[in-house]
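Asks: Okay, here's the prediction I keep looking at, along with the sequence it came from:
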Amino acid sequence: MYEPIRTKSVHSTMAGTTSDFPHRTREEELDIQLAGHLAALLAVTDELRAQTPSADLDTAADRLAAQVTRLRGGLVRAVPATNPRAPQALHQRAHTLAGRALVVAASRADTASAILSAERMDAHAEALDPQELASH
């Protein structure tokens, strides 16, 4: 009635079998996610620094770069956009990215990244109007 399967499954689940493609651990996946969120936050921070230079943003950028380098083993920095966005929109984006990074950092128990993310959330929240932050 049914024809038997003649090819090997691509979803090998039997114990002791090896697959032809590499698997990442949960920790490796979280490292990749965290590095991505922090790199995106660094890009927005650099864009804010280009518009409104400040010592706080310089320090934050250095700390973010150090964390991304630690997680990725290297760092590639984006060039700030030539058509700048409004500072409020950048602060909102940075706040959102810092929140995402905080969730992943907490999930992987990365204290240094969690503290940095929480500090950046607070800094960007202070730069936003309370109504604007509540609407997102």
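Replies: Everything's here; your move.
Asks: Please make it C-alpha for all contacts and neighbour counts, starting now.
Replies: Fine.
Asks: Tell me which helix or strand the most centrally placed residue in the chain sits in.
Replies: Among the residues of the chain, the one closest to the centroid is residue 37, at 1.0 Å (Cα atoms, centre = their mean). Element membership of residue 37, judged by DSSP states H and E, is helix 26-51.
Asks: then this one, side by side with the first:
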Amino acid sequence: MYEPIRSKSVHSMAGESDFPHRTREEELDIQLAGHLAALLAVTHELGLDTEAERIAGQITRLRGTAPLRHAGLGGADPAALHRRALALAGRALVVAASRADTAAAILAAERMDAHTAALHGTQLVGAP
């Protein structure tokens, strides 16, 4: 009654088996490194060199190469930079937690605490 399908599905892409697929872990590594790289740029802008080195170390661990450094300062409002850094650290924390990366999660949580304290005008012990 029904005739069997004789051709490939129109939904499959030609050469699909040649397409390089990444694992979920690799995708999360790329995402986490991206959030940390953005956080690194904001951290440099704030002049927090010690913290920037810690973030750069995590990026190097994830990517296998040292991150490029942001050379210029934009002169943005420090409060706006702290809010941006807080959001970026939060994103990094979510990804680090989903990939069970304790070191990156701790770093992101510490940065969130430090930027929250900076926004509220308080100083954390051990924070710049």
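Replies: Now that the structure is in, tell me what you want to look at. Every value quoted in this text rests on a predicted model; they were computed, and no experiment measured them.
Asks: Superposed, what's their TM-score?
Replies: Superposed pair, TM-score by TM-score structural alignment, normalised by the length of structure 2: 0.81. Supporting alignment: 117 aligned residues with a Cα RMSD of 2.5 Å.
Asks: picking up where we left off before, who's in contact with the residue nearest to the centre of structure 1?
Replies: 97, 98, 100, 101 (Cα atoms under 8 Å, 6 or more residues apart in numbering).
Asks: Which ones among the residues you listed lie within helices?
Replies: Using DSSP state H, the members of the contacts of residue 37 of structure 1 that fall in helices are 97, 98, 100, 101.
Asks: Now check structure 2 for the residue matching the third one.
Replies: To tie it back to what came earlier, the one meant is residue 100 of structure 1. The alignment partner of residue 100 of structure 1 in structure 2, by TM-score structural alignment, is residue 91.
Asks: Not counting its neighbours along the chain, what's nearest that match?
Replies: In space, and not counting its chain neighbours, residue 91 of structure 2 is closest to residue 35: 6.7 Å by Cα to Cα, 6 or more residues apart in numbering.
Asks: Aligned to that neighbour, what sits in structure 1?
Replies: Under the alignment (TM-score structural alignment), residue 35 of structure 2 pairs with residue 37 of structure 1.
Asks: Could you tell me how far that match is located from residue 43 of structure 1?
Replies: 10 Å (Cα to Cα, to the nearest Å).
Asks: How about residue 66 of structure 1?
Replies: On the measure of Cα to Cα, residue 66 of structure 1 and residue 43 of structure 1 end up 14 Å apart.
Asks: So between the two, which is more surrounded?
Replies: residue 43 (22 against 15; other Cα atoms under 10 Å).
Asks: In contact with that one, which residues?
Replies: Counting by Cα under 8 Å, 6+ apart, residue 43 of structure 1 has contacts 77, 78, 79, 80.
Asks: Same check for these, but in structure 2.
Replies: Retained in structure 2 by both residues aligned by TM-score structural alignment, their matches' Cα atoms under 8 Å are the following of the contacts of residue 43 of structure 1: 77, 78.
Asks: show me where structure 2 has helices.
Replies: Applying DSSP H to structure 2 gives helices spanning 24-46, 49-63, 78-98, 102-119.
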